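Chemist: Kindly generate the corresponding structure for this input.
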Amino acid sequence: MKLSTLLILGALSAFGPLAIDFYLPSFPSIASAFATDVEHVQQSLAVYFLGLAIGQLVYGPLADRFGRRKPLLIGVSLFSLGSLACALAPSLEWLIAARFVQALGGCAGMVISRAVVRDLCDPITSAKVFSQLMLVMGLAPILAPVLGGVLLGTFGWQSIFVCLTIFSVLCSVAVWRGLPETLDNTHASAPLSGALGAYLRLFSDWPFIGHALTGGLAVAGMFAYIAGSPFVFIELYGVPAEHYGWVFGSNAAGFILMAQVNAWLVAKHGPSYCLRRVVWFYLACGSALLIIALNQPEHLWPLLIPLFGCIASLGVLLPNASACAMAGQGRHAGSASALLGSLQFSIAASAAALVSYLHNGTAWPMALVIFGCALLAALCSRFTVWAEHRAGYPAI
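Modeler: I've put the predicted structure just below:
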C-alpha cells in the first residue's frame, strides 16, 4: 500500500478519536458555560457513540454500491458541518444534537477505511496495516487532549471544534486528490436492496460475530475509560485540566507501542493466535483495576498501572479482531465493515452511558465497566474459537 494512501486512511480513521479526545479537557468548562454539570455534558459523548453506531450501517451498503470515494466525501463534508455547529452551539441541547450530526459524518471515514484495506490486502497484511493505522489513530489520544487543553486555556472550548472543522476540510481535499477508487466496478453495481440480506448473512456468520463482539467489547472498555477519566483524573484526583492530556496520553503511548509490536507478532503467529492470548491479559489488568478502585486509593498512580495495561492490550486486540472479522468478506467488505463498526460503537455507547449512570463520586464505576467489558471479551473470544472449529474455518 502506498504511503500516501496509508496516511489518508490513518487521518480518516482518526476522526473518531479526535472528535472524542480533543474536547475531553473542556467538560468542566462546557458544563460551566451552560450552567449544568459534567454528568450532563457526558451525554454529548454517549450521543456521539450512538451516531457512530447508526451511521455506519448506512455507509456500508453505500460504499458497496457506489464505490468508496463518493460516500466518503459526503461523510467528511457532513462532519465539517457538524463540527462548525458545535462551535456555534448556544445551548447544551444544541451541542448534543450537533455532536450527533458530527458522528453521522465522521463514521464514513471509519467504515470506508477498513473496506479500502480489505480491498487492497490479504488477511495477514490487513492485520499489519490495521496496526500501522493504530499508530496514526494512537497519536490522537496523545496529542488531542494536550492541544485541546492549550486551546481551552487560550481561546475557549469553541476553538476545539473550529480546529476539527479545519481538519475535516483538509481531509476532504486529500481524499478528493489522493485516494483512488478501490472497489472493483463489477462489485459496485450491487443493488442497495441487497443490504438487508447482506446484514442478515453476516449475523448468521458466527465467527464474524464472535470477532466483532470481541473487538466491540474491547472498544467499549476504552470508551468507558474515555467517559470516566475526566472526572477521575481532574475532579477526583485534582489533575489540572491543562495537564489531563499528558496523563491520558501516557496510556495512549502504550496503545501505540503494542500496535507496532503486533505488526511483528502477526507475521510470526497470525492475528487469531495473538487475539486469543492477549484478551486474557486484558482481563487480568481489568481485574486488578477493579480491585484497586474498590479500595479507593489516596493517590492516582495505583490506578494508572492497570489502566496502562488495559489500554496497551487494545493495541493488539483491535487490529486483530478487525482483520479476523473482515477476512473472507471481500465482495461485501463495506457492509461487513459497517456492521463491525456499528456493533463496536453500540456497545461503546452503552458502556459510556453506564459509567455516567453509575457515577457515585469514586473511580469504581469506570473500573467496573472496564472489568465487565474485559470479562465479556474473553468469553466471546472463547466462543469464537468454538465457532471457527465448528464451521471448519482455517486459523489465520
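Chemist: going forward, measure contacts between C-alpha atoms and count neighbours the same way
Modeler: Fine.
Chemist: which SS state does the spatially closest residue to Gly55 that is not a sequence neighbour fall under?
Modeler: Once flanking residues are discounted, Gly55 sits nearest to Leu104: 4.9 Å by C-alpha to C-alpha, 6 or more residues apart in numbering. Using DSSP: H, G, I helix; E, B strand; the rest coil, the structure places Leu104 in helix.
Chemist: who touches Leu104 in this structure?
Modeler: With contacts defined as C-alpha atoms under 8 Å, 6 or more residues apart in numbering, Leu104 is in contact with Gly51, Leu52, Ile54, Gly55, Gln56, Gly75, Leu78, Phe79.
Chemist: same thing but 7 Å
Modeler: Gly51, Leu52, Gly55 (C-alpha atoms under 7 Å, 6 or more residues apart in numbering).
Chemist: Among these, which one sits closest to Ala374?
Modeler: Leu52 (21.8 Å; C-alpha to C-alpha).
Chemist: The closest one: how many residues sit nearby?
Modeler: Residues lying near Leu52 (other C-alpha atoms under 10 Å) number 32.
Chemist: And stretch 165-172, what's buried?
Modeler: Of all the residues in stretch 165-172, those buried under the rule 16 or more other C-alpha atoms under 10 Å are Thr165, Ser168, Val169, Cys171, Ser172.
Chemist: Now show me the structure for the sequence below, then we'll compare the two:
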Amino acid sequence: MIHLHPDLKSAQLALLVLLVLFSPLGIDIYLPALPQIAESFHVKHTQAQDTVTWFLFTMGLGQLFAGPLADKFGRRLIALGGVLIYGISAALAYGAQSIDWMLVARLFQGFGACATAVAAFATVRDVFGAEKSGRMISYLNGAICFIPALAPILGSYLTQEFGWRSNFSFMAGFALIALGLMVVGLKETNPAGEEIKKLPVFKFTRYMDVLLHPVFLFNATLCLLTMAVVLAYVTAAPVALMNHLGLSMNEFTQWFGINAVLNIIAAFTAPKIMDRIGTRFAIIIGSIALLCAGGLMLSLSPLQTAWAFMLPIFISTVGFALILGAAAGKALAPFGDKAGTAAALLGVFQMSGAGLLVSVIQRMGMDIQTSLTFHMWLVAPALLILFSPQGKRWHPLFNE
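Modeler: Predicted coordinates for the structure are as follows:
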C-alpha cells in the first residue's frame, strides 16, 4: 500500500471518480440521440446501435492489455493516455461524416475508456490497500450507477438545443478538463519493483489457465448473458420508445431515469440478499426473474405502450443485479495468484462478449420485444445446469 497524506488521498479519490465516469458517460449521454444519428447518416437503427456495441467491445478487449501495461509502465501514464485517446476519439466522432468513421472513432474511444477504468481501480488498490479498497471501490461503483440516471437528461438537452454532435463535443471537453486536472494532481502509485516491470506485457499461458477453468467459464458466461440483456435494452430502448411508440426525448429520458434509479437500488440491495441466501440461490432467483420478464415482455408486446415495454425491463433489472454480482465474484474466486488476469478476462466476457452477442442477435430480423425476450431466456440453460451435480460444483452454495 502506498502511504499518502489524508488530504492527498481525498484529492486522488476525487480524480479517480472522474476516471471511472468516462465509461458510462461514453454510452448513456447520447442514447436519446441514437434515432437522430441513424437519420443523419441515412442508415438502419442497428448500425447506429453499433456505436454502443463497438465501444463496449473494445472496452472489454482492451482490458487484456491495459492491466499488464498499468503494471509495467505505471497507473498515471495509462490513465493520462486513456483520457487523451478518449478525448481525441470523441472529437473524431463529433466530426464524422459517415457511419463508418463514427464506428472507427467509437472503437478507439472504447480503448480509451478501458484504460481510464483499469488505471482507476488499480490505483484504489495501491492507495487504500486490501482492507479499505473494497469500500472505496463501492464508492466508485456508486458514482458509476448515477450516470445512467443523469447523463441522458444532459444528453437530451444537448441534442434538442445543439444537435446530436454536441454530445461528443461535451465528451471531448470533459476529457480535456479532466486531463488538465490529472496532469497536475494525479500521482503515480504503482508499487511494482523493477523485476515486475521487466516481465513480458502479455503471457498467453497465464490467460489460458483461467479460460480453461470450468468455474470461471460457467460464471463468466452468466455475466456475459446478463450484461447482454442490459446492453440490448440500452440500445433498443431509444428506438422502441421514441420511434415506435412516439415518446418525446424528454419522456424517454424519464422512463430511462426511472429504470436507472431502480438499478441503483437493486445494486446496493443485492449484496445483502447474497449474504442471507448465498450466491447460488441469488443466481437462481435472478434467472427466474429474467425468464418471467421475458415472458411478460412477449405477452405485453401487442399493447404498444411505454409501461408495457418498461415493466418487464424493471423486473429484468432486479434479475441482472442478482446474477451479475454473484456470478462475477464466483468467477474470480479460484484465482488468488491470477486475480488481475481473471478480472481482465471477465471484463472481456462482460463487455466484448455481450457486445458481440447483442450485435449478432440484432441482425436476426426479430422485432425489439422478441429480441429482448430471446436475450432474457438465454439464461434458461444455465438455470438447469445449476440444479445438476456439475452445476453445484461450478457454483456451490456459500463455500461448501
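Chemist: what's the TM between chain one and chain two?
Modeler: Once superposed, the chains reach a TM-score of 0.85 (TM-score structural alignment, normalised by the length of structure 1), with 389 aligned residues with a C-alpha RMSD of 3.2 Å.
Chemist: if we can go back for a sec, using CSV, lay out the buried residues of stretch 165-172 of structure 1 together with distance to Ile20 of structure 1 and secondary structure.
Modeler: CSV is the format used below for the buried residues of stretch 165-172 of structure 1 (distance: C-alpha to C-alpha, whole Å; DSSP: H, G, I helix; E, B strand; the rest coil):
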residue, distance to Ile20 of structure 1, secondary structure
Thr165, 14, helix
Ser168, 14, helix
Val169, 18, helix
Cys171, 17, helix
Ser172, 20, helix
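Chemist: Alignment lookup: Tyr207 of structure 2 to structure 1.
Modeler: Matched to structure 1 by TM-score structural alignment, Tyr207 of structure 2 sits across from Tyr199.
Chemist: what's the distance between its match and Phe208 of structure 1?
Modeler: Remark: distance between Tyr199 of structure 1 and Phe208 of structure 1 (C-alpha to C-alpha, to the nearest Å) = 11 Å.
Chemist: again with Gln43 of structure 1
Modeler: Gln43 of structure 1 is 31 Å from Phe208 of structure 1, by C-alpha to C-alpha.
Chemist: Could you check which of those two is surrounded by more residues?
Modeler: For Gln43 of structure 1 and Phe208, the more surrounded residue by other C-alpha under 10 Å is Phe208, and the numbers stand at 25 against 20.
Chemist: pretty sure the more buried one contacts Ser322?
Modeler: No. Using C-alpha atoms under 7 Å, Phe208 of structure 1 is not in contact with Ser322; the gap is 9.5 Å.
Chemist: Neighbours of Arg201 of structure 1, how many?
Modeler: Neighbour count of Arg201 of structure 1, defined by other C-alpha under 10 Å: 12.
Chemist: In terms of helices and strands, where is it?
Modeler: Assigned by DSSP states H and E, Arg201 of structure 1 belongs to helix 195-203.
Chemist: Phe22 of structure 2 now?
Modeler: Using DSSP H and E, Phe22 of structure 2 falls in helix 6-28.
Chemist: which one is the one in structure 1 that sits across from Gly60 of structure 2 in the alignment nearest to, not counting chain neighbours?
Modeler: Under the alignment by TM-score structural alignment, Gly60 of structure 2 pairs with Ala53 in structure 1. Spatial nearest neighbour of Ala53 of structure 1, chain neighbours left out: Ser342 (4.0 Å); criterion: C-alpha to C-alpha, 6+ apart.
Chemist: so who does the counterpart of the one you found in structure 2 touch?
Modeler: Under the alignment (TM-score structural alignment), Ser342 of structure 1 maps onto Val348 of structure 2. Shown in contact with Val348 of structure 2 (C-alpha under 7 Å, 6+ apart): Gly60, Leu61, Gln63.
Chemist: Just the element for the first one, please.
Modeler: Using DSSP H and E, Gly60 of structure 2 sits in helix 45-61.
Chemist: Next, the angle from that helix to helix 6-28.
Modeler: 150 degrees (axes from the mean of the first three to the mean of the last three C-alpha atoms, to 10 degrees).
Chemist: What residues sit buried inside helix 45-61 of structure 2?
Modeler: Buried residues in helix 45-61 of structure 2 (16+ other C-alpha under 10 Å): 45-61.
Chemist: Mean per-residue distance, it versus structure 1.
Modeler: Helix 45-61 of structure 2, aligned to structure 1 and superposed, deviates on average by 2.2 Å (mean C-alpha distance after the TM-score superposition for structure 1).
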